[in-house]
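Trainee: sequence? don't have it. structure:
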């Protein structure tokens, strides 16, 4: 979340413009599945899970170091995330039944943003271990067999598998060599699961990141900046049909799909106060799921 840390010190639990005020979790319909997210309500960033309607939040990590970016296994039995509990950012997996924690990487470089594959055999992650920049890597589910998929000096982030595991979406930061006035423009790219066939998906002004495939693979949700405002967007998987979903007066970012593809869970707010919301793709109904001060972010909806 390097880009967000610099650009998004945001979130107020208010509703979005051009919409009715969001309703609280106890007014919402019963949600489905579990949502993992990160919150600093206990004093530092911890991984929590809650019901799909925001009820029953539970602290899973309970550690005084940063724990961030949870991602579900396809069968819902474990969460992968990264943590600085051993001195630098490494990737871990937690078995949700036993709460047993397994460290998967062990390298002096920064290893972050793990995403298990749909078949459970591999995990995507980002690392700067090649000293070029932060690039996309993949490893076997037990941390062995690490392979580098991208290799360039451009900063990259937010890897994501397609539902069938054949493609990987990720963000690559592009910069005009003559422009030193601001951070490079982030665009979303696609490649095959072996790192080949790289192609650019988005081509819009402003930084775009956080791509997530819909459960059926037909659409991709992401967050993007336009005129210094972060909103949620959807686009067809072939790059057509770009739509601003939130068009919000506050910051909206880090979307993830509900198992039925009808909702996106996301982070929204401003002025240092972030909460978790969800929005219906068709009706644009918004529901607030957390209601605390500080930061609630990086939601991931269990399939």
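Mentor: Looks like it came in fine. Keep in mind the model is a prediction, meaning the values are calculated, not measured.

Trainee: drop to CA atoms for contacts and neighbour counts, all remaining ones
Mentor: Will do.

Trainee: Tell me the secondary structure at the closest residue to residue 117 other than its chain neighbours.
Mentor: In this structure, residue 117 finds its nearest non-sequential neighbour in residue 123, 5.7 Å apart by Cα to Cα, 6 or more residues apart in numbering. Secondary structure of residue 123, reduced to three states by DSSP: H, G, I helix; E, B strand; the rest coil: strand.

Trainee: Verify the stated contact: residue 123 with residue 113.
Mentor: No: between residue 123 and residue 113 there is no contact under Cα atoms under 8 Å: 9.7 Å.

Trainee: Can you get me a residue count around residue 5?
Mentor: Residue 5 has 9 neighbouring residues, counting by other Cα atoms under 10 Å.

Trainee: which element is it on?
Mentor: Assigned by DSSP states H and E, residue 5 belongs to helix 2-7.

Trainee: Could you name the helices and strands sitting against that helix?
Mentor: Packing contacts for helix 2-7, counted by 3 or more Cα pairs under 8 Å, 6 or more residues apart in numbering; DSSP states H and E, involve no helix or strand.

Trainee: Need the residues that contact it.
Mentor: Outside helix 2-7, no residue is within contact range by Cα atoms under 8 Å, 6 or more residues apart in numbering.

Trainee: Show me how far that helix is from its chain's centre.
Mentor: The chain centre lies 13 Å from the centre of helix 2-7; the measure is Cα atoms, centre = their mean, to the nearest Å.

Trainee: ok, so what distance separates residue 192 from residue 122?
Mentor: 14 Å (Cα to Cα, to the nearest Å).

Trainee: same thing with residue 86?
Mentor: 23 Å.

Trainee: Would you mind telling me which of those two has the busier surroundings?
Mentor: Taking other Cα under 10 Å, residue 86 and residue 122 do not tie; residue 122 has more neighbours (21 against 10).

Trainee: my read: that one touches residue 116, true?
Mentor: Yes: counting by Cα under 8 Å, residue 122 touches residue 116, with 5.8 Å between them.

Trainee: Between the two, which contacts overlap?
Mentor: Common neighbours of residue 122 and residue 116, counting by Cα under 8 Å, 6+ apart, are residue 141.

Trainee: Now residue 198. Nearest residue, chain neighbours left out?
Mentor: Excluding the flanking residues, the one nearest residue 198 by Cα to Cα, 6+ apart is residue 191, at 4.2 Å.

Trainee: structure B:
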């Protein structure tokens, strides 16, 4: 399912909302016949055929970066509750969020920051763990590492990589393509200055890197 289709579907939903209530729809993700996205700080889902979007969350804090589990029954997302940004999970049909990570507050932890917030959910691994990017182990706000946490909760573990950004797994789950530097926010997004070699995508297998 290409990006143009997702944008077209979100535009269809946007047109069905009155002008007084319309806000920016962001971070769409797709699974089979459902699309989930963030709107006005909450998560919504809608059929890929279009229709009325259903609200999945209602907390006062922001919910963003939703990602479906491989079987489409769960949604992991980044939530800003109680002044902190953590990884949460809910059923794809909605429900009470389950907190999966517990990290310290960071000085730069805002959606408007050019490096984005902390603990950004990036996706699910083939073995049903949630992959997220966190700056909890670095004093450099420009760098972050990739971690995975079990969907049922527990301790997080760092992937065997020094740093990382967006990623994607191969169909057989044996390889992972990823960006070493996360640059999806503001001035980093189209940066072409220093560290150009660190911006390329790479392929990762357990125990080794394949350029």
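Mentor: Sure thing, it's come through. This is a predicted model, so every value here is computed, not measured.

Trainee: I'd like the TM-score for the two structures, please.
Mentor: The TM-score (TM-score structural alignment, normalised by the length of the second structure) is 0.64; 160 aligned residues with a Cα RMSD of 2.9 Å.

Trainee: The closest residue to residue 32 of the second structure other than its chain neighbours - how many residues pack around it?
Mentor: Take residue 32 of the second structure and drop its neighbours on the chain: the residue closest to it by Cα to Cα, 6+ apart is residue 72, 7.4 Å away. Around residue 72 of the second structure there are 15 other residues, counting by other Cα under 10 Å.

Trainee: hang on, the earlier thing: counterpart of the residue nearest to residue 117 of the first structure in the second structure?
Mentor: Matched by TM-score structural alignment, residue 123 of the first structure corresponds to residue 130 in the second structure.

Trainee: wait, what's in contact with residue 65 of the second structure?
Mentor: 27-28, 37-38, 77-78, 120-122.

Trainee: For ChimeraX, what selects the buried ones among the residues you listed?
Mentor: A single ChimeraX command is used to select the members of these judged buried by 16 or more other Cα atoms under 10 Å:
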select :28,37,38,77,78,120,121,122
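
Trainee: So which of the contacts of residue 65 of the second structure is the closest to residue 7 of the second structure?
Mentor: When these are compared for distance to residue 7 of the second structure (Cα to Cα), residue 28 comes out closest, at 8.3 Å.

Trainee: where's the closest one, which helix or strand?
Mentor: Using DSSP H and E, residue 28 of the second structure sits within strand 25-31.

Trainee: Show me what that strand is packed up against.
Mentor: In terms of contacts (3+ Cα pairs under 8 Å, 6+ apart), strand 25-31 of the second structure is packed against helix 3-15, strand 34-39, strand 62-68.

Trainee: rewinding a little: check contacts around the match of residue 123 of the first structure.
Mentor: The contact partners of residue 130 of the second structure, by Cα under 8 Å, 6+ apart, come to 76, 121-124, 148-151.

Trainee: Report the separation between it and residue 208 of the second structure.
Mentor: Noted for residue 130 of the second structure: a distance of 21 Å to residue 208 of the second structure, by Cα to Cα.

Trainee: swap in residue 73 of the second structure?
Mentor: Using Cα to Cα, residue 73 of the second structure is found at 32 Å from residue 208 of the second structure.

Trainee: now do residue 70 of the second structure
Mentor: 25 Å.

Trainee: With residue 48 of the second structure instead?
Mentor: Distance, residue 48 of the second structure to residue 208 of the second structure, using Cα to Cα: 38 Å.

Trainee: Give me the more crowded residue out of the two.
Mentor: The neighbour comparison of residue 48 of the second structure against residue 208 (other Cα under 10 Å) goes to residue 48, with 18 against 10.

Trainee: What residue in the first structure is paired with that one?
Mentor: Structural alignment (TM-score structural alignment) places residue 48 of the second structure against residue 52 in the first structure.

Trainee: nearest residue to the counterpart of residue 70 of the first structure in the second structure other than its sequence neighbours?
Mentor: Residue 70 of the first structure maps onto residue 66 in the second structure, with residues paired by TM-score structural alignment. Using Cα to Cα, 6+ apart and skipping the chain neighbours, the partner closest in space to residue 66 of the second structure is residue 77 (4.2 Å).

Trainee: which SS state does the aligned residue in the first structure for the one you found fall under?
Mentor: Using TM-score structural alignment, the equivalent of residue 77 of the second structure in the first structure is residue 81. The three-state assignment at residue 81 of the first structure reads strand, by three-state DSSP.

Trainee: related to what we said a few turns ago, doesn't residue 33 make contact with the match of residue 48 of the second structure?
Mentor: Yes: assessed by Cα under 8 Å, residue 52 of the first structure is found in contact with residue 33 at 5.4 Å.

Trainee: Name the residues contacting each of these two.
Mentor: residue 301.

Trainee: What distance do you get for the nearest residue to residue 252 of the first structure once chain neighbours are set aside to residue 253 of the first structure?
Mentor: Distances taken as Cα to Cα, 6+ apart put residue 268 closest to residue 252 of the first structure, at 4.4 Å, once the chain neighbours are dropped. Per Cα to Cα, residue 268 of the first structure is found 7 Å from residue 253 of the first structure.

Trainee: cool, residue 131 of the first structure as well?
Mentor: The gap separating residue 131 of the first structure from residue 253 of the first structure is 29 Å, by Cα to Cα.

Trainee: More neighbours: these two, which one.
Mentor: Taking other Cα under 10 Å, residue 131 of the first structure and residue 253 do not tie; residue 253 has more neighbours (27 against 12).

Trainee: In the second structure, which residue range corresponds to the host helix or strand of the more buried one?
Mentor: Here residue 253 of the first structure sits within strand 251-257, counting by DSSP H and E. Here strand 251-257 of the first structure fails to align to any part of the second structure, judged by TM-score structural alignment.

Trainee: what packs against the helix or strand that that strand is followed by?
Mentor: Counting by DSSP H and E, the next helix or strand C-terminal to strand 251-257 of the first structure is strand 263-270. Judged by 3+ Cα pairs under 8 Å, 6+ apart, strand 263-270 of the first structure is in contact with strand 251-257, strand 273-280, strand 296-301.

Trainee: cutoff 10 Å now
Mentor: Counting contacts by 3 or more Cα pairs under 10 Å, 6 or more residues apart in numbering; DSSP states H and E, strand 263-270 of the first structure is packed against strand 34-39, strand 229-236, strand 251-257, strand 273-280, strand 286-288, strand 296-301.
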